[in-house]
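Engineer: Sequence plus predicted model, see below.
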Amino acid sequence: MSRLAAACRALVAAPWFNAASFVVILLNALTLGLETYHGFVRSAGAVFHVLEYVFLACFSVELLVRFCAHLPRPGRFFRDRWNLFDLAIVLAPLIPGVRENVTLLRLLRLARIVRAFRLFPSLRVILVGIRRSLPGLASFLLITLLVLYGYAMLGWMVFGHAYPEQYGTVGQAMLTLFLLLSLDGITDTLQAGRAVTEWGILYYLSYMIAASYLLTNLLVGVVLNALQEAQEVEKEAAAAPPAPAPRSNIEERIAVLRAALDDLEREVAGADAVPVEAGVR
C-alpha cells in the first residue's frame, strides 16, 4: 500500500500529469463545442458518444490516482475542495435522473473546464483573488447602488416629465443610468438633457465623474488588492515546509526496520552456529 501511495504521489507531482489533464480538459471543451454544429453531430454522433466515455474514464483515473496519493490516510483527500468538486463532476452523471437529462449532462461537461484552475498556480491565484475580493465587491455594489439611486431620484425630478420612458419612475431611471455606466451614447444623452434644462449637462457630467470614473477605479483597486493578497498567500504556501510524514507511515517504516533486524539476527545466529557444529565433529 505504501508503495502504491508513493508511486501515485510521484505521479501527481510530475509536471506531465497536470499537462495531460489539461489536454483532456481542452479536448472535452472542444468536443462540447463541436456538438453545437448539427453537421458534425449527424456525421460523427457515435464518435462524440465514445469520446464522452473516454473523457469520463480519463477523469475517473485521474481522480483515482489523486485519491491513492493520499493513502494511507484517505480522509485528507476529502479535505481538498478541488477533490470534492472533481468527485461531484465525475459521479453526478451516474446518478439516475441526471444521466437522462441532456441539459444537466451538458452543464456538467461544461463544468469540467473549471478543473483547469486547479492545474496551474497562476489560474488558482486569479480564482483565489476573485474569492477574496467578494467582501470588497459587496461594499462596492452598495456604494454603486446608493449613487445610482441618488442620481435616479434627481433624474426623475428633472427629466421625468420630458422622458417618461427613461425617467418615469425611479426604477426606470436607475436602469437608464446603469446603462450609461459604459458611456455608450453619452453625446446624445447630453444633448437630450440640455434640451430640457441647462443643468442637464452638470447632472450628466457629475454622474460621469462619480460613476464611470471614480467607481470604476474603486472596482479596479479592490480587485488588484485581492489579487495581490492571493499572490502572497500562494507564495507563502509554496515556501511552507513540507508536512511531516503521517504517523501511520512512520509506524510502517518502523515495522519494516524491525523485520529487517529480525532477519539479520537470524542470519547472524545461523552463521555462529555453523563453526560450532564443525568443531564438534
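Structural biologist: Happy to help now that I have it. A quick note: this is a predicted structure, and the numbers were derived from the prediction, not measured.

Engineer: CA only for contacts and neighbour counts going forward, please
Structural biologist: Noted.

Engineer: mind listing what G193 touches?
Structural biologist: Neighbouring residues of G193 by Cα atoms under 8 Å, 6 or more residues apart in numbering: F159, W199, G200, I201.

Engineer: Make a PyMOL selection of whichever of these turn out to be buried.
Structural biologist: The PyMOL command for the buried members of the contacts of G193 (criterion: 16 or more other Cα atoms under 10 Å) is given here:
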select buried, resi 159+200+201
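
Engineer: for the contacts of G193, which one is nearest G45?
Structural biologist: Taking Cα to Cα as the measure, G45 lies nearest F159 of the contacts of G193, at 57.5 Å.

Engineer: Not counting its neighbours along the chain, what's nearest that closest one?
Structural biologist: Nearest in space to F159, with sequence neighbours left out and distances taken as Cα to Cα, 6 or more residues apart in numbering, is Y167 at 6.1 Å.

Engineer: do the same with T31
Structural biologist: Per Cα to Cα, 6+ apart, closest to T31 is F48, 7.1 Å.

Engineer: by contact count, what packs against the helix or strand hosting that neighbour?
Structural biologist: Assigned by DSSP states H and E, F48 belongs to helix 38-68. The elements that helix 38-68 packs onto, with contact taken as 3 or more Cα pairs under 8 Å, 6 or more residues apart in numbering; DSSP states H and E, are helix 2-13, helix 15-34, helix 81-91.

Engineer: what's the spacing between L145 and W16?
Structural biologist: Relative to W16, L145 is positioned 48 Å away (Cα to Cα, to the nearest Å).

Engineer: try P241
Structural biologist: For P241, the distance to W16 (Cα to Cα) stands at 24 Å.

Engineer: second one coming, line it up with the first:
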Amino acid sequence: MSHSLHPGPLPSPRGGFFRDNWNVFDLLVVGIAVIPATGPFAVLRSLRVLRVLRLISVVAGVMATKLFGTIDPGDFGDLGTSLFTLFQVMTGEAWPDIAKTIMEQAPLAWIFFVVYILVSSFAVLNLFIAVVVSGMEDELRQDIREEEAKQAEAQAAANQEILDELRALRAELAELRQEKAA
C-alpha cells in the first residue's frame, strides 16, 4: 500500500503557479512585505492584511454557495458569483435586496449576512486604520529624527562656545601668570 504526499495531480512545472490568481495575489503580498519599511512605499506593507480579508471572503463565499446556491442561483450559484455578491454585500450595495430574496425561503439567513458584514467591515476598517497609523508613524519618526538632529546641532554649538570660553580663560590666565612672573 503506497501513500502519496500529494492528493491531486502535480502542478505544471512551467508557469503553472501563475495560472492561479490566488498564487499571484500571494506573490504580490509577499513582494510587498519585502519592500523597505521606510520611504514612500512603507504604507504598502500594511496591505498584508488583505490576506486575512481574502480568507474571510473565500470561506464566506463557500458557505454562501452551499447555503444559498439553490435558493438564489443568480447571486450564489457558484463560488465566483457568490464572491462577487458578497463583495457587493461588504460594500453595502443592494445587500438588503439580496438578503430579502434569500430570507423569503431561509428566514434565519440574516444571521449570516449580519455576521459577514460585521467581520468584513471590521477587517476593512482595520486595514484603513493600519494604513493611516503607519503613515502617521513614519511622519512622527521623521519629525523626531529632525528634532534630534536640531538638538544635537544646538548641543554641539553650545559645547563649542564653552570650549572657546575655556581657551580664552586659559589664555588670560597664562597672561596673568606671565605678568606676575615679570
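Structural biologist: Cool, got the structure. Quick caveat: nothing in here was measured; it's all calculated off a predicted structure.

Engineer: Let me know the TM-score between chain one and chain two.
Structural biologist: TM-score for the superposed pair, counting by TM-score structural alignment, normalised by the length of structure 2: 0.55. Supporting figures: 114 aligned residues with a Cα RMSD of 2.3 Å.

Engineer: The corresponding residue of structure 2 for the residue nearest to F159 of structure 1: neighbour count?
Structural biologist: Under the alignment (TM-score structural alignment), Y167 of structure 1 pairs with F76 in structure 2. A count of nearby residues for F76 of structure 2, using other Cα atoms under 10 Å, gives 26.

Engineer: Could you check how far the residue lying closest to D78 of structure 2 once chain neighbours are set aside is from R177 of structure 2?
Structural biologist: Distance criterion Cα to Cα, 6+ apart; nearest residue to D78 of structure 2, sequence neighbours excluded, is T65 at 6.0 Å. Using Cα to Cα, T65 of structure 2 is found at 99 Å from R177 of structure 2.

Engineer: And L145 and W16 of structure 1? Which one has more around it.
Structural biologist: A count of neighbours by other Cα under 10 Å puts L145 above the other of L145 of structure 1 and W16, at 14 against 11.

Engineer: Closest to the centroid, which residue in structure 2?
Structural biologist: In structure 2, the residue lying closest to the centroid (Cα atoms, centre = their mean) is S46, at 1.6 Å.

Engineer: What's the match for that residue in structure 1?
Structural biologist: Counting by TM-score structural alignment, S46 of structure 2 lines up with G136 in structure 1.

Engineer: contacting residues around its match?
Structural biologist: The contact partners of G136 of structure 1, taken as Cα under 8 Å, 6+ apart, are V222.

Engineer: any idea how far it is from Y207 of structure 1?
Structural biologist: 22 Å.

Engineer: Distance from whichever helix or strand R253 of structure 1 is part of to the middle of the chain?
Structural biologist: Applying DSSP H and E as the criterion places R253 of structure 1 in helix 247-280. Relative to the mean C-alpha coordinate of its chain, helix 247-280 of structure 1 is positioned 53 Å out (Cα atoms, centre = their mean, to the nearest Å).

Engineer: Quick check: E148 of structure 2 vs S120 of structure 2, distance?
Structural biologist: Distance from E148 of structure 2 to S120 of structure 2, counting by Cα to Cα: 41 Å.

Engineer: for T65 of structure 2, same thing?
Structural biologist: Here T65 of structure 2 is placed at a distance of 17 Å from S120 of structure 2 (Cα to Cα).

Engineer: do the same with A106 of structure 2
Structural biologist: Counting by Cα to Cα - A106 of structure 2 and S120 of structure 2 are separated by 22 Å.

Engineer: More neighbours: these two, which one.
Structural biologist: Neighbour tally, A106 of structure 2 and S120, criterion other Cα under 10 Å: the higher count belongs to S120, 23 against 14.

Engineer: Excluding chain neighbours, what is closest to that one?
Structural biologist: Leaving aside its chain neighbours, S120 of structure 2 sits nearest to M90 (6.4 Å; criterion: Cα to Cα, 6+ apart).

Engineer: what's that neighbour in contact with, if anything?
Structural biologist: Contacts of M90 of structure 2 (Cα under 8 Å, 6+ apart): Y116, I117, S120, S121.

Engineer: Also M103 of structure 2?
Structural biologist: Neighbour list for M103 of structure 2: A109, W110 [criterion: Cα under 8 Å, 6+ apart].

Engineer: Now which residue in structure 1 aligns to it?
Structural biologist: Under the alignment (TM-score structural alignment), M103 of structure 2 pairs with R194 in structure 1.

Engineer: now swap in L86 of structure 2 and tell me
Structural biologist: The alignment partner of L86 of structure 2 in structure 1, by TM-score structural alignment, is L177.

Engineer: Next up, identify which helix or strand its match is on.
Structural biologist: Assigned by DSSP H and E, L177 of structure 1 belongs to helix 170-179.

Engineer: Can you point out the buried residues in that helix?
Structural biologist: Buried-residue list, helix 170-179 of structure 1, by 16+ other Cα under 10 Å: V170, G171, Q172, A173, M174, L175, T176, L177, F178.

Engineer: What distance do you get for the nearest residue to E234 of structure 1 once chain neighbours are set aside to L179 of structure 1?
Structural biologist: Of all residues not flanking E234 of structure 1 in the chain, V125 sits nearest, at 7.0 Å (Cα to Cα, 6+ apart). Distance from V125 of structure 1 to L179 of structure 1, counting by Cα to Cα: 31 Å.

Engineer: Repeat that for T31 of structure 1.
Structural biologist: The spacing between T31 of structure 1 and L179 of structure 1, counted by Cα to Cα, is 36 Å.
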